[in-house]
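>>> Fold the following for me, if possible:
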Amino acid sequence: MFKVPMKQILVFLLFWTMIPPLFAGSLRFNPISVGDGLSHSTVYSMWQDQQGFMWIGTQDGLNKYDGYGFTIYRYDPLDSTSLASSNISSLTQTTDGMIWIGSWGAGLVEFDPYREVSRAYRHDPNDPASLSNNRAQVVFTDRNGTIWVGTAGGGLNRFQRDSGTFVRYLHDPADSLSLSHNRIWSIDEDPAGNLWIGTDDGLNRFDPQTETFQTFKHDPAQPQSLSHSRIRTLKVVSETEIWVGTQAGLNRFNPLSGIATHYRHQPDDPNSLSGDVITALYPHHASGTVWVGTTNNGLNRLDPQTGRVSRYQNDPRDPHSLSHNNVRAIYEDRAGMFWVATRRGGVNTFRLVPERFQTWQHDPLNPNSLSDDIIWSIYEDREGILWIGTGDGGLNRWDRKHQQFTHYQHDPADPTTLNQNDVRAIFEDRFGALWIGTDDGGLNRLDRQRGTFTHYEPNPDQPGSLSNKDVTCIYEDQFGLLWIGTDGGGLNRWDRATNTFIHYRHDPRNPHSLSDDLVWLIYETMSGDLWIGTGDGLNRLDRETGTFEVFHQRQETPQPSPLYLINDNIRAMYEAPDGVLWIGTSGGGLHQWDRTRQKTQYYTTNDGLPSNVINSILPDENGNLWLSTNQGLSQFDPLAESFRNFDVHDGLQSNVFNPGAGLKTRQGTLFFGGIHGLNEFDAKNIHNNSYIPPVVITSIKRFDQELPVEPPLPLANQIRLPFHHNFFSLEFAGLNFIQSAKNRYVYRLEGFDVNWVRAGTRRYANYTNVPPGTYHFRVRAANNDGVWNTEGASLTILIDPPFWQTWWFYYLEGIVGIMVLSLVIWSVSRYTQNRFENNRRSQELSYARQVQFSMLPKSDLYHETVEVVGKMITATEVGGDYYDFIELEDDQYCLALGDAAGHGAASGLLVGMTKVSVIQAIKTRKRHITLEHFMEQFNAALKASNLQRGMCMSLLLAVIDTRHRRLKVASSGMPYPYYYRKAEDRLLPLTIKGPPLGLLTNIQVQSRTILLEPGDFVIFLTDGFMERLNLQGHIWTHEAVEKALHHICRGETSAANVAQRLVDACNQFANGREPEDDLTAVVLYVKS
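Modelled structure (predicted):
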């Protein structure tokens, strides 16, 4: 046991109680820095505009922030419409949407955020109606929309916008009713419409009606006067309360009485302000507190009722402390998030809601903390004490009532200490003995009175010893039997009478033995069933016979078993009050086994899980399940079958949690351990972000180039595009800045998209081959907690028809047609029969090409889990290639790829017949009609239709189940599809044999079904690739295609890129020779 002398403990506790409470009322600051795209680390001002964008003024540039990235505006000497200065000191906005900028050196700047142009109003020494000084330190808009400019040396200016002129208010030593000083730091307005102006020498109240000033200054003879006359910042709360920040402290000033209450820094008082030079203020009305920013002393939160101050300062050890102690501005956005601008530290954001998750970690400077950050096990004993097993710090006893940690660690010189510091399992038996399982050290029993341990280790000479020294789990069942799971030694049962262990091991010759010797969990249900989760299957113990009923992964041919697993690595288990078993696997996600109905349901990343590795399952008081994974925590609602995921940005110790490191205390508090500490939370206190995010459409692009729109987006509600711009992309954003990366979107182009497209976190929509017409694009957004803006944003898109589809062209075409017809009638008699035949053939080929292209889908398939892209290169003489995508129910899509034998109109007509048949059959098919059955029926129909001799149709049909990433392929006469498995870097042909349709009366169609993983590709080809000829007359061959595909797929993450690179490789081989047959590639990619 690790022991600390009592004298050291007392000294330590005294030391910690004397430390100023820098982190009282702990806040988690999220920095936004130059590394995130901010133009400069020194920030002076912030503003949220009418649409919801955040504007940040820095020492080098104006930044527009949408939660994802920055658009930066700077002075450009070659652009007269750019900002007049990059040094931004102040920001405000008028009701017409214009941003007004106080610049340091270029005067007042009006910036149009929609057209991104600006206009500067500067000082002109020869014009008394110009701005009095170009150093515009503060810009303020009053309730009437009047713009006031406070300068650094030129006093106060009232801007007359209609004329573009200014009225100046300057200090006059001979006039006591004039401004007290010409350097102005801050401006605010009181409820009566008076302006309050902070200057370098006094606080001024300005009456706009009489245009006179009343001055309040520090008076050493009056202790209740302002603490200093240099007024750096001020905020009006009411007619009787103004907060005034000065060069020497904070003041709560009553303008009616002239009395100021002072708040100063006291070196010996940790509850006083952290510094006296006050540079930023924000009274928070909801909480009644005042936020106070200082120069080089950080941020303070003052409670005026008690006078207590909480300090927030930079801690180099804590990445979520304030980034810099020089605070320049404080701002609260509409969602209630605070923004703190600093000099040299960028911007910090934080929220006042309690942190969702509290993290406990090892602090090398604090012995009264966890002994290590890697947490493997957590247990609550009958006295409410928590016991925590760490990766290299031994066993921790945590008395939460007194916040005291006691460490038990291995001491090689003391055989009575813990025998290993890697603690994997903890359990208290009914007699109060505490059992500790270690990795590479076996089993330990703690004598809590003496603080000593009894060791149980494997001994080859003692058959009744522990089977393995790597203990993973410990459990005492309802009969008082102690069970120990090991990694490599199977299951052990301890016999108290003989102090020996009975072993249950895997025997390959015995199907009723334990399925694997790696035991992850031991779980007893309410009915007394004892379940053993292993690395290779789930086991139910028959206590009478000592045998096991084993449940394994479901095979292609279902076994007669009530529970079907899709992964055999069992990590976690929980029995709900209704008797349903929930099973967590390492790779197969979450399983629900309803034993009453003998039904198994699976939930994976396709259904919303952040990871398919489930390490622990715990219930909360509301019936939800909390799942620890390798990608954060997930809250699962079994009734709604919905997941809500949390990651390191929510305050988790990391995204990786450890198997078995989960605990629900008797008070309902949940604990999960991972690789960087322990998370504690109460599910009832997980506060939701209720802010409904504004949605804006930010741009429309073609070939990644912005299309000019007037009025500009997002002001425009309608745009018109020429017919050749019928492929475009739209970008949009939901302006919620609280974990913006978790904002989600759905969109729809009405008139084109049948259903809403679930885009997940993607913020753009691509469209291709949109026919002329009128469309309405709509987009909705949800915030990080799934609160939707159902109204969203919309844009009407008009695509003009080509000139040959306009009424006047039809009229002209009629006249020309009559003339041409007359000419044809006159000249047809002069054509020879050969000329006539060539003309007929040319028309046939043109018609066939039109038919062929009309059969293709209007756009590629982009789903949140898969991409499917088609690419066709037509031959000089039209071939019979065809592909299509058909949307089915339940997030399923059908893919069709065909190749009609022959060329010209006959093949085009056969393609048309196939398309109509496939769409009709797939759209109306009943569940018992398989792809194979349909293709066999279609073959019989083609054979019965007496096709032209030699005509036939090669066809491949595939159904993609995007929810479960399952692909079924049926093929007859088509080249084998290729399956690239990213995890193994292998390209595999999916061998499916069969003759083309229409040749034989009866055929048997084959199919293949595969489960796909993120990063996998499936490539479907027509024979034009393998039979492509080069100038030397050599063909490309199957082997060459496979080699090219393997090279292309490796490291690629785009279906479109794979299709294009394959075509490029084929063209490179041909070396300029035109294709004799169509080349068609359809590429399926599973997104990560």
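
>>> From here on, just use CA atoms for contacts and neighbour counts.
Will do.

>>> the longest strand in this structure is where?
Longest strand in the chain by number of residues (criterion: DSSP state E): strand 788-799.

>>> where along the stretch 751-900 of the chain do the helices fall?
For the stretch 751-900 of the chain, helices defined by DSSP state H, counting those that start in this stretch occupy the ranges 807-828, 833-854.

>>> Would you do the same for the sequence below? I want to compare the two.
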Amino acid sequence: MHRFLPGLMLLLLLTATSPVLARAPGVTFAPGAHLRFGHLTIDDGLSQNAGLALLQDRQGYLWFGTQDGLNRYDGYRFTTFKYDPADPASLSYNSVIALAEDAQGALWVGTWGGGLNRLDPQRGAFTRYQPDPANPDGLANPIVTAILPDGQGQLWLGTLGGLEHFDPATGVARHFRSDPNDSHSLSSDAISALLPTADGKIWVGTGAFNTPGAGLNLFDPVTGQAERLAATGQCLAGPNISDLLTDAQGHLWIAYGGFGVSGGGMDRFDPATRTCDHYDSASAFQDQITDNNITDLMLDRDGALWIASWSGGIWHMDADRPGAFTAIRHHPADPDSLTSDGVANLLQDRSGVLWIGMINAGIDKLNLANLQFRTYKHDPDNPDSIASNHVSTFAEAGDGTLWLGTWESGLSRFDPATGVFQNYRNDPANPQSISSDMVMALHADRDGTLWAGTFGSGLNRRDPASDQFIRYQHDPSDPASLLEDQVLAIMRDSSGRLWVSSFGGLSRLDPGARGFVNYPLEFPAVALKQIGDTLWVGTWGGGVARLALSDPASLSPQDAVFAKLRHDPTDPTSLSSNDVWSIHATADGLVWLGTQAGLNRYDPQRGAFRVYGEKDGLRNATILGILEDSAGWLWLTTNNGLAKFNPQSERFRIYDKNDGLQGNEFNSNGYLRSASGEIYVGGASGFSVFDPLALSQNDLPPQVVISSFAIFNLPQPFDAQSDQ
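So this is what the prediction gives:
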């Protein structure tokens, strides 16, 4: 679409600056999920904050036209081009409103008042093409609103003085103007958008500042005549066309809006049948489209439609569900949200990143690959959001909803289908509320009962029928009470016994029993896992303690014997650390232990450990959680990123907040694999959920361009196209 709205340094360009993920087919927006936008403004080197025109060239550079100069962005820094009255090879005018690249790689720049410019990117020099009253065969208008290279070395130009077919080699332009006495001429000289058709014609959108007679035209370059399309009801009725595009089904989408106008929503027009659907805030879509001033349209690589508006933010419409819009808005309390609801332009680069030119707030970017990680955060303006960003633990209910514990805001029940959270807080006046807002451990029984362990206020059992909590707390006068109130982990074994770990050891609650059986331990018990007939206990400082559940003596604390696995500084095949945060067993009989000093693979047959640390590819060796997906990959939460580990190749791949995760740091109990196979991971900035089998990788090598050359930090001239 071509439209208008009134040292040696090697740089890896924007084709490679996106994270390692390539977007999986189809962008989906989970209800209530958090989006993380990047922001570029004058503080980052942008010459001015109005993103009026966007383009990516064949080398991967991004170009941003603003009201005060043209900017080239390489993913790290900006190079700005401006008008210099002393330099005839500078930009002719600083207000840049249209950009295009031709087949030869030249960049064409349309300005508001300075005509047309051709930039040779290698030399940084402009050739100016401006109206000359003495040359009627040249450009006729200094405001170039749209640029469409014809593939033959010439350009179709939209101006506020009509349509021009311009030959840069000769400087000659053929002029096509509106003639009120000729119904085959353009309906208006105020050209705002140009779009080629498959049969060689051009859709010409006209209109600016409510120009009388403006509308949609189908122009035939062979005859030089235009068909003016008449309004049919609300369709094709707007006088201010801001953009045009064609979708995969051949429909023409028409946007109405711009500076100083009220806008008219948008149309979906079928050129074959001449039928049309209209979308605006007064139509059946009034609950979704809140701003009729549509400034730009864009189709992404999946065929989904993105819609920019003057004051309503952005909407996304799935190609398979016409009329089903997802609104994306600015949230003042969220610095990761869209910078502003005033959006001028949209562009998807070759790596899949969405770039957003704001009307007065700079450039935003959204990596669509990151949407594979659905992240949820607390929204103070939304009572249906999670109560806190400090997510400490998860449990899945039988109906597919998720229970989440937080460090300071109690318990939340999450419905993934709606994105709605139901929050439970401690009420000091209600003994049937949860006993504390610091929830450290959760376990969900098949009958719907939820067990919630708190830090300092004991264990809670939620009755699903009454939605009330029964508390179990330590009573020094009752040896059958909970061993300690600092609950760290909860597990039910294959015999139905509930195990609760704490700083002081273990508590066991047998089916039907009213009291606990307690096992004091020397070290805090932070992780529980049944492997075969053995209870594995990860401790903080004491390694691993194992209890044989099939041995009747184990059920008596006085007779129970815990077999120990501990770190031996003299034995490199021993456990790497006595701080064991997580335990996982794989089908091949191996046991994986997450410790403070790396991932440990334990072979029970050999009694030996193999340790994986930072030298093996981990970014951080504190392994807090271990999950296995259905393909056999291990997913490890750490203190610096989420690690994906292939046990066969013994290789790691690290994901972090730049990939869309809640943050780089995770919490020790904050991990879960759901019944559907999705993985949930929580930290101090919310939680993220993803399908591990749906994550796609971008293994294309990055494009490398030499953009500058320096000797002893002194820039040197060079020709990037030279072979020397």
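
>>> Overlay them and tell me the TM-score.
The pair, once superposed, lands on a TM-score of 0.83 when counted by TM-score structural alignment, normalised by the length of the second structure; 674 aligned residues with a CA RMSD of 3.4 Å.

>>> Out of the helices of the stretch 751-900 of the first structure, which is closest to residue 462 of the first structure?
Between residue 462 of the first structure and the helices of the stretch 751-900 of the first structure, the tightest spacing by CA to CA is seen for helix 833-854, at 79.4 Å.

>>> so of the helices of the stretch 751-900 of the first structure, which one's packed in deepest?
Most buried of the helices of the stretch 751-900 of the first structure, by mean neighbour count (mean count of other CA atoms under 10 Å): helix 833-854, with a mean of 15.

>>> That helix to helix 807-828, inter-axis angle?
On the basis of axes from the mean of the first three to the mean of the last three CA atoms, to 10 degrees, helix 833-854 of the first structure is oriented at 150 degrees to helix 807-828.

>>> burial measure for residue 76 of the first structure, as a count.
13 (other CA atoms under 10 Å).

>>> and what of the one 10 residues further on?
Counted by other CA under 10 Å, the residues lying close to residue 86 of the first structure total 23.

>>> which residues does the counterpart of residue 500 of the second structure in the first structure contact?
In the first structure, residue 500 of the second structure lines up with residue 484, judged by TM-score structural alignment. Going by CA atoms under 8 Å, 6 or more residues apart in numbering, residue 484 of the first structure touches 471-475, 491-494.

>>> Which ones among these map onto strands?
Secondary structure from DSSP E places 471-475, 491-494 of those in strands.

>>> Residue 41 of the first structure: which of those is nearest?
Distances from residue 41 of the first structure to those, taken by CA to CA, are shortest for residue 472, at 49.1 Å.

>>> so how far is residue 532 of the first structure from that closest one?
Distance from residue 472 of the first structure to residue 532 of the first structure, counting by CA to CA, to the nearest Å: 12 Å.

>>> what touches both of these two?
With CA under 8 Å, 6+ apart, residue 472 of the first structure and residue 532 have common neighbours 519-521.

>>> Just the buried residues of those residues.
The neighbour count (16 or more other CA atoms under 10 Å) marks 519-521 as buried among these.

>>> for the residues you listed, which one is nearest residue 729 of the first structure?
The closest of these to residue 729 of the first structure turns out to be residue 520 (CA to CA; 49.2 Å).

>>> Just the element for the closest one, please.
For residue 520 of the first structure, the element it lies in under DSSP states H and E is strand 519-524.

>>> Now which residue in the first structure aligns to residue 240 of the second structure?
Using TM-score structural alignment as the criterion, residue 240 of the second structure maps onto residue 230 of the first structure.

>>> ok, that match - how many residues close by?
Neighbour count of residue 230 of the first structure, defined by other CA under 10 Å: 24.

>>> same check, this time on residue 597 of the second structure
Neighbourhood size, residue 597 of the second structure [other CA under 10 Å]: 20.

>>> from memory it sits against residue 619, does it?
No. Counting by CA atoms under 8 Å, residue 597 of the second structure does not reach residue 619; the two are 12.0 Å apart.

>>> show me the contacts for the closest residue to residue 517 of the second structure other than its chain neighbours.
Excluding its sequence neighbours, the residue lying closest to residue 517 of the second structure (CA to CA, 6 or more residues apart in numbering) is residue 508, at 5.0 Å. Shown in contact with residue 508 of the second structure (CA under 8 Å, 6+ apart): 497-500, 516-518.

>>> Show me which of the residues you listed are buried.
Restricting the contacts of residue 508 of the second structure to buried positions leaves 498-500, 516-518, with burial counted as 16+ other CA under 10 Å.

>>> okay, those in a markdown table with secondary structure and distance to residue 117 of the second structure next?
Converted to a markdown table, these look like this (DSSP: H, G, I helix; E, B strand; the rest coil; distance: CA to CA, whole Å):
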| residue | secondary structure | distance to residue 117 of the second structure |
| --- | --- | --- |
| 498 | strand | 75 |
| 499 | strand | 74 |
| 500 | strand | 73 |
| 516 | coil | 82 |
| 517 | strand | 83 |
| 518 | strand | 82 |
